[in-house]
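**Q** structure here, sequence nowhere to be found:
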């Protein structure tokens, strides 16, 4: 069972299936919030194990809504569209039309007209510098000084030759979240941090400190339960997660206490606000929308984590999408469903819990970089200050291989995606810019039906001017 929306649920309210003849997509009514029961390739074999028999059932995949019968006024409606000869790409395009109608689609071109700094996201590498915050303040062995931050920014530009970057500094305040102020004097103070921010501006980069207004941590000396939501009996609510325990109606006030002062002190062009928008409760969300609208009113390049469709009008970039702790993609293969709908409406980067420099069930740096080009996702490198030297090679490769695709396709619709081999490793996508990306996510050389060979962990990008860039990621033993 999983949620619709929220940190570990679906990011869009639709699903579908297709065969060689046709496709069908079901879209849940905008006002409905069922839970979702899913079955993936299961034939109930466990029911027959005790008898030592093979299950006679076929392996099937399905997703069923589970409606809350205590909500009689909810419109329990699913609208189905049948698509002759369709597939998952056609389903996504059906839903793309629906989100335009629902008002969730605001293009990056429109956002850039309002704030030209949005263009700095095109081809940018998202560089998260973790100083132990928000978990701890000035954590020994993890905290970085603002002089160190300046050195990392300067090295990224001068030595690594990175064209576009978005620096996200996790650890610049002397208080725990949600009190994101004042700027830490122990790390160098506002003057030194402004020097670092000014350096990002000089290089055409973006910068944000880490902000969160939804979390109160028990190890904070100023831990304050008066910020929590309470039930009619006065008992604390939302205590299951320290990252989402603050009353949503109080989060706007927390942001207003400090963000304007920080913007004035540093001359910020961007803001990333973490966590709050990971959740979309099946109840009053006016507090979260008030916070989103306030952040949007600052006319900064706005980002948040765990992207979901309802926040797209207010944000320019998402750091990661909703995900299950037990990843569904471990069982199946990945398709760029969200980007087929929203690529030209919001810039998507990787999740800091699974950055491109980390090996996980989603692959290693090679596979993630190839998939970034294919899907139109920005590179994410997340590291602590002492790890920076070890990140340099990956940052350079991301800048040389992934970023050029991101720059050319940033304002473009992701038009198509195809699996070209039985093992699903050979894949191809095209963008409305005319850019075509062909990648091989596996360790064996592959060939398209047209005879185009792609080496193991290789790529072939045809840019809109006809230029072809190809190569592969290689193992090397020193």
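**A** Received the coordinates, thanks. What you see is a predicted model, and the numbers here were worked out from it, not measured in a lab.

**Q** going forward, measure contacts between C-alpha atoms and count neighbours the same way
**A** Fine.

**Q** mind checking the SS state of the residue most central in space within the chain?
**A** The centre of the chain sits closest to residue 320, judged by Cα atoms, centre = their mean, with a distance of 1.7 Å. Here residue 320 takes the strand state, with states given by DSSP: H, G, I helix; E, B strand; the rest coil.

**Q** correct me, but it touches residue 307?
**A** Yes. Between residue 320 and residue 307 there is a contact at 6.2 Å, judged by Cα atoms under 8 Å.

**Q** after the longest helix anywhere in the chain, which helix or strand is next? Please name it.
**A** Using DSSP state H to define each element, the chain has its longest helix at helix 248-266. Next along the chain after helix 248-266, taking DSSP states H and E as the criterion, comes strand 270-274.

**Q** so what touches that following strand?
**A** Here strand 270-274 makes contact (Cα atoms under 8 Å, 6 or more residues apart in numbering) with 168, 206-213, 300-305.

**Q** return the subset of those residues lying in strands.
**A** Here DSSP state E is the test, and the contacts of strand 270-274 give 168, 206-212, 301-305 as lying in strands.

**Q** format these as TSV; extra columns: neighbour count and distance to residue 405.
**A** Formatted as TSV, the entries for the ones in strands among the contacts of strand 270-274 read as follows, by neighbours: other Cα atoms under 10 Å; distance: Cα to Cα, whole Å:
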residue	neighbour count	distance to residue 405
168	21	22
206	27	19
207	24	22
208	24	24
209	23	27
210	22	28
211	28	30
212	23	32
301	28	21
302	21	22
303	25	21
304	26	23
305	24	23
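
**Q** so which of those residues is the closest to residue 113?
**A** Closest approach between the ones in strands among the contacts of strand 270-274 and residue 113, by Cα to Cα: residue 301, at 12.0 Å.

**Q** what about the nearest residue to that closest one once chain neighbours are set aside, neighbour count?
**A** Closest residue to residue 301 apart from its sequence neighbours, by Cα to Cα, 6 or more residues apart in numbering: residue 270 at 4.3 Å. A count of neighbours around residue 270, defined by other Cα atoms under 10 Å, yields 22.

**Q** same check, this time on the one 10 residues further on
**A** By other Cα under 10 Å, 18 other residues sit near residue 280.

**Q** before we go on, here's another structure to hold up against the first:
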């Protein structure tokens, strides 16, 4: 057994099985008995303890003390390969944070596909006050006694996607817990297991290669928490983001582009112009061809916006899909001109001018990842190429066959296309660049424009930053930690259950983990559907201090939370409900969400408090709310 200590932290490694444990005070955290450190490789599964040369040493330096281990001498089919790596687990003395580092030394002889280290921690007792926090979309808390099995984590838990808005998870035993922050999240994710009715939840990190190599040091930082809860975990992460220089508030963004202030208090409208589903698309319906294509003129949308004002809808933001000639999700990145059948540039300008005259805001849907074969500029040489030379393709969306545009090219196409919109005098307040903050970053191994996943996020951010430089507020599909510095708003940032069929069991207690970190940095529109007498999404909009959707016409049926069967209300009732949400949003949009709580420990009654003192309490059982200002 090897051990290092600081004032209050102990870190131990059993050199017989390579398992770690650490603790603070009376709370000890141990890797599970089933866990065995491993790498999944093209050559098969390779366990750390299969190395013929394993050495350990205690290390002390100017910033901390720890345990360094080296691993070499692996054999594949009886032949020794030179692959070697080190691990370093250490305690930083000034913060008492614990760092786990995996360092590649020689990458010859093995092709690692997934690395599972550090290990999952024991959380085995069936207790409601023992729980796990996952950043699966807005956030979920899974008590150890939760009745529903955890399934279907979006994007397999990959960090910086809808499955992991932020690159951390946390676990608590009553008031004592830890937060594990992956400080190198670009090629990493998590896996979690919670069986039906518990009695345990396990979660751990995995690392994946970058362009076929592990290439760089992989790090997870553990901060131990005493006498705290999930609020403390979120505030620890918020402080970490500040220290990295990545916390950019709406006030700071408004200083660059003042129209940020105009977006606050808007009701959001999601409408489209043209839908055209290619016959080879997975969404094409050969039995009901009338469902495949649809066209609404710009003039109709202009009239609808005027009518909403006459009804007293207040300030609106119109998000317009399918505004260009090819139709929604077709032909990108060659998307212009404006749809001729719908009235062309002239009619689109009339719509944008009308929105401006009414004091409303106008934005468009656009796409710079899906790279359609039908695009005139399509060139396979600019599609993302994997390390094995293959180019991923599919035909899921309306536009049919596609690959993925290497993000090194995206900023150039954004500038080209938005210059065309400007030339045609289309006034834009916002623009939605699809999937950038929902899907994982891409990699490209084409030597002409080689790109790592980390670089991909940088190129996507450049697209957002270009829009800001033109006074256009950038949006994307969901939210993601890497984009929070650049993004002003999003399409939505829902709880995971909202994107599943209504009535589906929840995988845990919905908790606003993302908003406890970033509420004052982004504007989030919220679904407002009333599912039935027991579930009204308006309550979540209020609890999160967000903006409301007045009308939300999803691009694809029964997809992305657009389901039939909700309670239908008169438009005047919808407007009335939205006004309640917008009035709150005007007050708290720029406020930090200071805390969230289950009132008297009851998850059916939740309360948020904002930095201006505003408190919002919702009772999901009684379907009521109260706002204290």
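**A** Done, it's in. Computed from a predicted structure; not experimentally measured.

**Q** post the TM-score for the overlay when you can.
**A** TM-score of the superposed chains, computed with TM-score structural alignment, normalised by the length of structure 1, equals 0.79; 425 aligned residues with a Cα RMSD of 3.3 Å.

**Q** sorry, back to before: can you tell me what the residue nearest to the centre of structure 1 aligns to in structure 2?
**A** Mapped onto structure 2 by TM-score structural alignment, residue 320 of structure 1 lines up with residue 492.

**Q** which residues does that match contact?
**A** 477-479, 524-527.

**Q** same question, residue 335 of structure 2
**A** For residue 335 of structure 2, the contact set (Cα under 8 Å, 6+ apart) comprises 324-326, 417.

**Q** list the buried residues in the longest helix of structure 1.
**A** 248-252, 254-255, 259, 262-263, 266 (16 or more other Cα atoms under 10 Å).

**Q** quick check: of the contacts of strand 270-274 of structure 1, which lies closest to residue 383 of structure 1?
**A** Taking Cα to Cα as the measure, residue 383 of structure 1 lies nearest residue 168 of the contacts of strand 270-274 of structure 1, at 10.6 Å.

**Q** ok, now how distant is the closest one from residue 274 of structure 1?
**A** Separation of residue 168 of structure 1 from residue 274 of structure 1 (Cα to Cα, to the nearest Å): 11 Å.

**Q** touching both of the two, which residues are there?
**A** Residues touching both residue 168 of structure 1 and residue 274 (Cα under 8 Å, 6+ apart) are residue 210.

**Q** what is the neighbour count of residue 121 of structure 1?
**A** Residue 121 of structure 1: 24 surrounding residues under other Cα under 10 Å.

**Q** so how far is residue 540 of structure 2 from the aligned partner of it in structure 2?
**A** Matched across to structure 2, residue 121 of structure 1 falls on residue 263, judged by TM-score structural alignment. Computed as Cα to Cα, the residue 263 of structure 2 to residue 540 of structure 2 distance reads 20 Å.

**Q** follow-up on the earlier one: who are the packing partners of the longest helix of structure 1?
**A** Secondary-structure packing of helix 248-266 of structure 1 (3 or more Cα pairs under 8 Å, 6 or more residues apart in numbering; DSSP states H and E): helix 189-202, helix 286-297.

**Q** mind giving me the packing neighbours of the first one?
**A** When you say that, I think you mean helix 189-202 of structure 1. Applying 3+ Cα pairs under 8 Å, 6+ apart, we find helix 189-202 of structure 1 packed against helix 146-158, strand 206-212, helix 248-266.

**Q** can you put the ones you listed in TSV and add distance to residue 40 of structure 1?
**A** What follows is those, written out as TSV (distance: least, Cα to Cα, whole Å):
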stretch	distance to residue 40 of structure 1
helix 146-158	44
strand 206-212	36
helix 248-266	35
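
**Q** on that earlier part again, nearest to residue 388 of structure 1, out of the helices and strands packed on helix 248-266 of structure 1?
**A** Among those, helix 189-202 comes nearest to residue 388 of structure 1, with 16.5 Å by Cα to Cα.

**Q** in structure 2, point out the residues matching that closest one.
**A** Mapped onto structure 2 using TM-score structural alignment, helix 189-202 of structure 1 spans residues 344-357.

**Q** what about the matching stretch, how far off from structure 1?
**A** Aligned to structure 1 and superposed, stretch 344-357 of structure 2 gives a mean residue distance of 1.7 Å (mean Cα distance after the TM-score superposition for structure 1).

**Q** residue contacts, residue 356 of structure 2?
**A** Residues near residue 356 of structure 2 by Cα under 8 Å, 6+ apart: residue 362.

**Q** what about it, distance to residue 473 of structure 2?
**A** 15 Å.

**Q** and if you look at residue 437 of structure 2?
**A** Going from residue 437 of structure 2 to residue 473 of structure 2 by Cα to Cα gives 15 Å.

**Q** show me the helices in structure 1, by range?
**A** Remark: helices assigned in structure 1 by DSSP H are 88-102, 108-114, 146-158, 189-202, 248-266, 286-297, 337-342, 365-375, 388-397, 403-409.

**Q** average offset of the last one relative to structure 2?
**A** Helix 403-409 of structure 1, aligned to structure 2 and superposed, deviates on average by 0.8 Å (mean Cα distance after the TM-score superposition for structure 1).
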